[in-house]
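Student: Need coordinates for the below:
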Amino acid sequence: MDMDGVLVHEEHLIPGADAVIAELTAAETPFLVLTNNSIYTPRDLRARLLRTGLDVPESSIWTSALATAKFLDSQRPGGSAFVIGEAGLTTALHEIGYTLTERDPDYVVLGETRTYSVAAITHAIRLIVDGARFIATNPDAAGPSREGLTPATGAVAALIEKATGRSPYFVGKPNPLMMRSGLRSLGAHSEDTLMIGDRMDTDMLSGLEAGLRTILVLTGISTRETAERYPFRPTRVIDSIADLVGHTKDPFPAGVEG
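Tutor: Below you'll find the model as predicted:
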């Protein structure tokens, strides 16, 4: 399940989320909380969720930073990268044995940060022009903050792409790669797994392309009206994750799949 817009909204618990997590934990049903945000480590996110009243173990948190590190480790083990991002991304890359460098890296890896530096972006552009491969953790163009929308990885990636003529490879949602790596970490199969999210363009699309059934909740980005504009549909639409309380073992009652 996605985190922001499904379980929490700007660090406030969405009613019913704690009951759903408690039911899944009591039934020993494996689950992952996913986020495209690469700023935080799983330990950081666990602490943030605990403050809202959600008890999610680190092992059940899967970020675009972890998925990016896993992808790079499979492509070029022990490589090097110039990173624009924060602890969630740099820690994930260190843990797979990557060297972070500003000189002649194998990759430029762009992630989320609260303060994008023009100097760092300029250096990334020059490295990519010189031959570094361009990776971005996710395509989200903007993210929420207390002050309003802020530019996110996708927007900065577009700037770098415009300057270099080189397109990034996005690892996070809606790339089904993130979903498949999450499935492997769960030891699960797509036929027995569902995706719960609040965005048609990332959560529902990545779930669909990974072969999962999907549930759209209306407590985040997408609405019933905007969902109808897409050429694909979620398996089920519900008002809130609270609608699954007491139904986590059977989230698809007869007649709701279509």
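Student: hey, let's count contacts and neighbours off CA atoms from now on
Tutor: Fine.
Student: And the helices in the protein?
Tutor: All helices of the chain, identified by DSSP state H, fall at 17-26, 42-52, 64-75, 87-95, 118-129, 153-164, 176-186, 205-209, 224-227.
Student: the inter-axis angle of the third one versus helix 176-186?
Tutor: Going by axes from the mean of the first three to the mean of the last three CA atoms, to 10 degrees, helix 64-75 is angled at 90 degrees with respect to helix 176-186.
Student: Buried ones in helix 64-75, by neighbour count?
Tutor: Within helix 64-75, the residues scored as buried using 16 or more other CA atoms under 10 Å are 64-73.
Student: List the contacts of the residue nearest to residue 230 when sequence neighbours are not counted.
Tutor: Spatial nearest neighbour of residue 230, chain neighbours left out: residue 200 (7.7 Å); criterion: CA to CA, 6 or more residues apart in numbering. With contact taken as CA atoms under 8 Å, 6 or more residues apart in numbering, residue 200 is in contact with 216, 222, 227, 230, 234.
Student: Please repeat the previous calculation with a cut-off of 10 Å.
Tutor: Contact analysis of residue 200 by CA atoms under 10 Å, 6 or more residues apart in numbering lists 174, 206-207, 215-217, 221-223, 226-230, 232-234.
Student: want to put them side by side, so please do this one too:
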Amino acid sequence: MTTPKPVECWLTDMDGVLVHEENAIPGAADFITALQEAGRRFLVLTNNSIFTPRDLRARLLATGLDVPEEAIWTSALATAQFLADQRPGGSAFVVGEAGMTTALHEVGYTMTERDPDYVVLGETRTYSFESITKAIRLIDAGARFIATNPDVSGPSPQGTLPATGSVAALISAATGHQPYYVGKPNPLMMRSALNRIDAHSESTVMIGDRMDTDVVSGLEAGLRTILVLTGSTRRDQVQRFPYQPTRVVDSIADIVPLVTELRPLTGPSSD
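Tutor: Sure thing, here's the model as predicted:
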């Protein structure tokens, strides 16, 4: 077996790892500070495509976390990059918000309802019957179906909200066409993040709170993974999965010492 390489770069999920709703998780600020002081390359990842990186930076700042705009990578950015690689200068009809439309504009895409190359479904707080109907008709007419992520629900202070995956299921049922999901658990999002910071999979770690998205996408992209127990997956659920993270820790606070020491991360182990 080859010896694991020292950890030089870090990818981390946002919700459930760094923040919970509108509050920073204890240790998150220390983790970001440690990354910056040690000069480590890093990205904060999120499947949420509603917001632009500038919006998310402001949200994180409000919780006390100072994350540079360029260190935030969203499923909207990954989707836009994927489409720009697949069909440069193409067109799309978007069901989503500013995070998605801005990302597509920045890669040279045109937003249109007239014979678009793609229907792109992202997260939104105001799904409308009219826009969903338009998406269905465009897909029936030949537009390719893309979705930012397969999450079927998301949290809110008022309770569970339907998310992209739920609306995608509705559109798929009506059209008979399944979307191609770009965000986690597709390892494509990990690969695009690695390329963003010029990182190598063998020297990068993915931190997440979900076994079925963060950990599996990290593993499939060749990364070592750390599961934190401050979000979706509980400790008693970990062993039920056919794959395991490199390490399981209580929270992001436990990872701070690993950032300051340039050494390999080995496993499996549980702290």
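Student: Let me see the TM-score of these two.
Tutor: Overlay of the two chains. TM-score (TM-score structural alignment, normalised by the length of structure 1): 0.97; 258 aligned residues with a CA RMSD of 1.4 Å.
Student: quick one on the thing from earlier: mind putting the helices of structure 1 into a markdown table with distance to residue 8 of structure 1?
Tutor: Shown next, in a markdown table, are those (distance: least, CA to CA, whole Å):
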| stretch | distance to residue 8 of structure 1 |
| --- | --- |
| helix 17-26 | 8 |
| helix 42-52 | 8 |
| helix 64-75 | 18 |
| helix 87-95 | 19 |
| helix 118-129 | 31 |
| helix 153-164 | 21 |
| helix 176-186 | 20 |
| helix 205-209 | 20 |
| helix 224-227 | 20 |
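Student: Nearest to residue 242 of structure 1, out of those helices?
Tutor: Of all these, it is helix 17-26 that lies closest to residue 242 of structure 1, at 6.4 Å by CA to CA.
Student: contacting residues around the closest one?
Tutor: 3, 6-8, 16, 27-31, 52-56, 240-249.
Student: before we move on, back to that, closest one of the buried residues of helix 64-75 of structure 1 to residue 179 of structure 1?
Tutor: Nearest to residue 179 of structure 1 among the buried residues of helix 64-75 of structure 1, with distances taken as CA to CA, is residue 67, at 8.9 Å.
Student: Under the alignment, what does that closest one map to in structure 2?
Tutor: Under the alignment (TM-score structural alignment), residue 67 of structure 1 pairs with residue 78 of structure 2.
Student: try residue 46 of structure 1
Tutor: By TM-score structural alignment, residue 46 of structure 1 lines up with residue 57.
Student: Was I right to think its match contacts residue 14?
Tutor: No: Residue 57 of structure 2 sits out of contact with residue 14 when judged by CA atoms under 10 Å, with a separation of 11.3 Å.
Student: Can you work out which residues contact both of those two?
Tutor: Counting by CA under 10 Å, 6+ apart, the residues touching both residue 57 of structure 2 and residue 14 are residue 72.
Student: Counting neighbours, go ahead and name the busier of the two.
Tutor: A direct count of neighbours by other CA atoms under 10 Å for residue 57 of structure 2 and residue 14 places residue 14 higher, at 23 against 19.
Student: wait, what's in contact with the corresponding residue of structure 2 for residue 9 of structure 1?
Tutor: Superposed on structure 2 with TM-score structural alignment, residue 9 of structure 1 falls opposite residue 20. Contacts here follow CA under 10 Å, 6+ apart; on that basis residue 20 of structure 2 touches 14, 63, 155, 230-231.
Student: if I look at residue 20 of structure 2, how far off is residue 26 of structure 2?
Tutor: 10 Å (CA to CA, to the nearest Å).
Student: tally of neighbours for residue 94 of structure 2?
Tutor: Residue 94 of structure 2: 23 neighbours (other CA under 10 Å).
Student: Next, the contact list for the corresponding residue of structure 1 for residue 115 of structure 2, please.
Tutor: In structure 1, the residue paired with residue 115 of structure 2 is residue 104, using TM-score structural alignment. Residues near residue 104 of structure 1 by CA under 10 Å, 6+ apart: 80-82, 127-128, 130-132.
Student: Just the buried ones out of the residues you listed, please.
Tutor: Here, 16+ other CA under 10 Å leaves 80-82, 127-128, 132 buried among the contacts of residue 104 of structure 1.
Student: Now the two most distant members of these.
Tutor: Across those (CA to CA), the longest gap, 13.5 Å, separates 80 and 128.
Student: Determine the residues that are contacts of both of the two.
Tutor: By CA under 10 Å, 6+ apart, the residues touching both residue 80 of structure 1 and residue 128 are 104-108.
Student: Tabulate those in TSV, adding columns for distance to residue 118 of structure 1.
Tutor: Putting those into TSV (distance: CA to CA, whole Å) gives the following:
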residue	distance to residue 118 of structure 1
104	19
105	19
106	21
107	19
108	15
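Student: And for the residue nearest the centre of structure 1, nearest residue in space, chain neighbours not counted?
Tutor: Taking CA atoms, centre = their mean as the criterion, residue 36 is the residue nearest the geometric centre of structure 1, at 2.3 Å. In space, and not counting its chain neighbours, residue 36 of structure 1 is closest to residue 64: 4.9 Å by CA to CA, 6+ apart.
Student: Quickly note the distance from the one you found to residue 22 of structure 1.
Tutor: Residue 64 of structure 1 is 25 Å from residue 22 of structure 1, by CA to CA.
Student: Residue 43 of structure 1 touches residue 55, doesn't it?
Tutor: No: with contact defined as CA under 10 Å, residue 43 of structure 1 does not reach residue 55; the gap is 11.9 Å.
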